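> Got a predicted structure here, sequence first:
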Amino acid sequence: MIHNLKKQAKGNLAPTFLTILFVILEVVMDVTIPFLMAFLLDRGVDAGNLSEIIKWGLLLLLCASIALLFGVLAGHFAAKASTGFARNVRRSLFHRVQDFSFSNIDKFSTASLVTRMTSDVTNIQHAYQMLTRIAVRSPVMLLFSFIMAYSINARLSMVYLVAIPVLGIGLFFLIRAAYPIFTRVFKIYDRLNMVVQENIRGIRVVKSFVREEHEKTKFNTVSDEIFKNFMKAEKIVAYNSPLMQGTMYVSILAISYIAARLIVSSSMTTGQLMSFITYTSQILMSLMMLSMVIVMLTISKASAQRIEEVLSEQSNLTQNTNGLTTIADGSISFEHVDFSYFNAQEKRCLYDINLRIESGQTVGILGPTGSAKTTLVQLIPRLYDVLSGSVKVGGVDVREYNLESLREAVAMVLQKNILFSGTIAENLRWGNEKAGDEELVQACRIAQADSFITAMTDGYQTHIEQDGTNVSGGQKQRLCIARALLKKPKILILDDSTSAVDTKTDAAIRKAMATEMRQTTKIIIAQRVASVEDADQIIMLDDGRIQAVGNHQQLLQSCPRYQELYTAQLRKEERA
């Protein structure tokens, strides 16, 4: 874990080193000041020598100014190093997620990934800054202060040898009790983010069903659970302060008592006592800061482990770096394909699929909900890999292609249509960033989107809100189809992507594609028989198995399930 996170410090080693250097120099000045103060008191104040007072006073002022300068520089470089480290971690996480297959993403919830890239990264950013400053300052201050105290009076400094083990043992038990709670809290944060995410994305549904109070209750339940766990952990950690304060006061009392006897016996001066007490405060404050660092590292350890889970996750879609970059045509074949989301034979959702689709054909896929229609087509661009068997495009196993080249040749319009904030033109150019205005218009005409776009005040420069909330469901679907057409793919997959448009528009889209995209293999997943009845072949899928394959007329004669579906929908249209 430390090895992987250490890589993220790349590019920030110089500010990290400078932070440590200036922290050490600041500590040197801080421990020098009490030492000089002893001379000020003994040679100046007690002796009544004004020149000595001025001399040592100016020297103290110089040391304090230098310490302040080193402290400012240490803070500057620590902030630069920690924010750079956090930037690298956040970027590495995001880039890793981009390389994930769908099954990798399924392993981590969306809310969990968001938490890891925000709250968890912030935690380790703070931890990194504390490591470069306080975690360096505290032990260095402890060591130097102990050396200076020992040089003043070796016997008196033995008090620390009793105080330090007491603090160490107490802190060990506090951390041991608090760590499991912090680990649990971050998992609850994932649930909280999921509740918020679902609510915001589905706010229209929430309001239409008047479920605001239910959502508030759901949020409060998770939020209260975080509060209770954090409060429990903070109560445990809070014992650290009285433990430190108590140890410090007892130590100071013990030192004062012993030192008073030494002063009476002329074995120690008043100035030395003042310096020794200052070193005592520095030592115990160093221990207190060190305990804070340990508490922070305890919290960040849980975050670091969660970040490590993502960084160490390897995509189960192995990229063929020397893979083929040219796809001959849009032909597709499934050969004895089995598939499972859990990579387990006993949990298959596709069973022994054998299918041949010629390049340029239009293929319809029908089947009830949960029959694995979407799963079947997701194997074509390698969004998932088969459990056994093979999927071939252009006569070559998809695993033999360069992944980017394969996906450039396949365009998918998914069930959940996503538009991004920006203009219509910007959204369309996701399909081809170099597409000219005429190409945009042509794609939109095929997708039957040009008419409603030109009717808008700003036309193709109309701004789309996040997730396309300012356009209708049917308009969103047509824009997503146009975006896919701009790729000029060899294979076009429409996954129930005309469900929100009327039958007339649906027919117009299919007719335009048949005329303008004759060389493109078109796969249409639909619920309406009318959407696929003109297809070259129609696949009836049920429970992950192919029930029948044929054109409209063939299936009407040979497939009872198709006959039943066609008749039911025909009657429904007649009643309408």
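Cool, the structure landed.

> Going by C-alpha atoms from here, please, whenever you check contacts or count neighbours.
Fine.

> for this protein, what spans make up the strands?
Under the criterion DSSP state E, strands of the chain are mapped to 332-339, 350-357, 362-366, 388-393, 396-397, 410-413, 422-423, 463-464, 491-495, 521-525, 537-542, 545-550.

> Of those strands, give the one that comes closest to A568.
Proximity to A568, assessed across the strands of the chain by CA to CA, is greatest for strand 362-366 (14.2 Å).

> Flag every buried residue along the closest one.
Going by neighbour count (16 or more other CA atoms under 10 Å), the buried part of strand 362-366 is T362, V363, G364, I365, L366.

> relative to strand 521-525, how tilted is it?
Relative orientation of strand 362-366 and strand 521-525, computed by axes from the mean of the first three to the mean of the last three CA atoms, to 10 degrees: 20 degrees.

> which other residues reach strand 362-366?
357, 373, 521-527, 529, 531-533, 535-541 (CA atoms under 8 Å, 6 or more residues apart in numbering).

> tell me, how many neighbours does the residue nearest to M296 when sequence neighbours are not counted end up with?
Counting by CA to CA, 6 or more residues apart in numbering, M296 lies nearest to A127, which is 6.3 Å off, once chain neighbours are set aside. Neighbours of A127 under the rule other CA atoms under 10 Å: 25.

> Pasting the second one now:
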Amino acid sequence: MTNFLRLLKLCRPHLGAMLLGAFLATLTVLANVGLLAISGWFLAAMAAAGLAGTQMNYFTPAGTIRFLAIVRTASRYGERLVTHNATFLLLSEIRVSVFNTLSQLSNVDLAMSRSADLFNRMQNDVEALDKFYLNVLLPMIVALISVPIVVAIMAAYNSNVALLCFTALLIVGVALPIILSKQLQQTANLETHYSTTLRAELSETLSGLRELAIYQATEQQIEQCRAASERYNQQLFVRHSAEAHSNGVSLLIVQLSMLGAIMIIAPLVYSGAMANVELAMLSLFVLASFETVLTLPNAFIQLPVALSAAKRIFDLEDKLRPETTSVQESLSVQPLGLEFKDLSYCYHSDTFALNNLSFAIEPLQKVAIVGQSGSGKSTLVNLLSGLWPQQNGEINLNSADKTIAINTISQQNRCELINIVAQQHHIFDGTIAENLRYAAPSATKQQMRTACQQAQLGDWLSELKLGLDTRLGTGGRSLSRGQSRRLALAQALLRAPAILVLDEPTEGLDNQSKHQVMDAILTSMGHCTVISITHDPALLANMDNVIWLEQGQIKAIATHQQLLAEQPEYVNLITRF
């Protein structure tokens, strides 16, 4: 029920369109019921008049039938237009809400989920909620409004027929769907689970085609995908079978209700208590009245699926940390130093990634961090950027006039002060200018050209016909690795941070690209404090200090030249990498 209410809150911004759609849908149903009932009366009356050789006024019922037909057609068209527009509006609301939730999750929460699982929540679960208004909420509203109206009109003719019809409507529209919904509750959860598993298997298969081909394990992986598909299809078969059985029972009840109405009315017609033409009218009225609950069974079937999808999405939303109410400090972009005091970080095991780490970096100093894999380099950067929460110790920012703990400033201010150029930098499907404006939305084209020139992209940019308006394709597929890395540096230059963090900036590049990236780095180093995770001797030689980490602790702090002269292991370390 809680998830249902939370879904209703998402509908609030588009309540007017949804209520208008419900009104038009109700009008369509009532017009259709009235059309069938009056048509039955009109045909029976015409036949009776013909047999008796009498005259009757057929203009009024014929006009009424024409009017109801026009109302049904117009309201149906309007209902389709309004309800589908409301559905798309709600879908956009849900998508924005889910993406907003994902964007606010901490890196720890995101790391707990596989990318395929998050993709499933973004696509499969959102698509399930796409049908919430049209297939779940709208049929319930229509039934709540139209059933009392239909039963009240029917009771004006015969209360027994109205009671019979109302009971049958409750069975077909409420009792059977509730029973079916409870039966399918477990199926809905399994269906969602198997759908997630299947998408994950397919995603991992496509991502790992190269490795599967190398190890000749493609058939084995395809077999796992086939098994996941079969499990998912079995759950679909269970649901569809249950739906088919429910539809069969509903159809039987509808026919029995119509037969029961005839049995109630026939003695009254025989005794003269009711006109003979009303037998046809009421029996068809009973038959048509089931249109008011015609879509309710599917609504109750879709409800568990929608609530299951909503639970998975709202579970992500519930992970959001409440915003702190304490007063946050703020720093302007200026030369800043860093101080790490007794910094420790431990993952789920008892092994510390960082263990009582303490060192300081002066403003505008250039520092390299080296160490074997697992020595704590990436953990240190993640703590500095706020991607991981601090556990023990302090990280302080030192300016000319004050020292501020980094966890007392807002995440936005932290991002303004610290810029990270990662080893794997994502390029968005857009133009060069659009990608550069992610870093500096207000940057002019001249500023962007200057940043590209400083990042050693000037010659390449001048060769492009469209210049800054050149599209880069999905993931920047039209760029080489060196160009992608230098474009990331251009973004950093545009942002002009106080602290620039470089994560293996020359790793995996050919010699020409490596020299171009290094020239771009050296250009940017004069304006900010630089922390570079690197094992490139050429880049290390340009650093003021080198911090050597080993098993989460500092092994040595010295210049590159001092370490080369005094530490043979250091030579092996940078040579190996």
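Structure's in. What do you need? This is a predicted model, so every value here is computed, not measured.

> Report the TM-score for the pair.
The TM-score (TM-score structural alignment, normalised by the length of the first structure) is 0.86; 567 aligned residues with a CA RMSD of 3.3 Å.

> and the equivalent of the residue nearest to M296 of the first structure over in the second structure, what does it touch?
Aligned by TM-score structural alignment, A127 of the first structure pairs with F132 of the second structure. Counting by CA under 8 Å, 6+ apart, F132 of the second structure touches Q302, L303, A306.

> hang on, the earlier thing: what's the closest of the buried residues of strand 362-366 of the first structure to L18 of the first structure?
I365 (63.7 Å).

> now the closest one: how far from S208 of the first structure?
33 Å (CA to CA, to the nearest Å).

> give me the number of residues near A163 of the first structure?
The number of residues packed near A163 of the first structure is 17, by other CA under 10 Å.

> and the gap between it and Y279 of the first structure?
Applying CA to CA, the value for A163 of the first structure to Y279 of the first structure is 14 Å.

> Show me which positions of stretch 165-175 of the second structure end up buried.
C165, F166, A168, L169, V172, G173, V174.

> for stretch 165-181 of the first structure, that is, sorry about that
For stretch 165-181 of the first structure, by 16+ other CA under 10 Å, it's L167, L171, L174, I175, A178, Y179, I181.

> give me every residue that touches the first one.
Under the criterion of CA under 8 Å, 6+ apart, the contact list for L167 of the first structure reads L243, M244, T247, L287.

> just to revisit the earlier point, roughly how far does the residue nearest to M296 of the first structure sit from V72 of the first structure?
19 Å.

> Which one (most neighbours) among the contacts of F132 of the second structure?
Of the contacts of F132 of the second structure, with other CA under 10 Å as the count, A306 tops at 25 neighbours.

> Show me what it lines up with in the first structure.
Checking TM-score structural alignment: A306 of the second structure goes with S300.

> Could you do N233 of the second structure as well?
Aligned counterpart of N233 of the second structure in the first structure: F227 (TM-score structural alignment).

> Its match: neighbour count?
13.

> The one 3 residues further on now?
As a burial measure, F230 of the first structure scores 17 neighbours (other CA under 10 Å).

> Please apply the same query to Q98 of the first structure.
If we define neighbours as other CA under 10 Å, then Q98 of the first structure has 11 of them.

> same deal with H3 of the first structure?
Neighbours of H3 of the first structure (other CA under 10 Å): 7.
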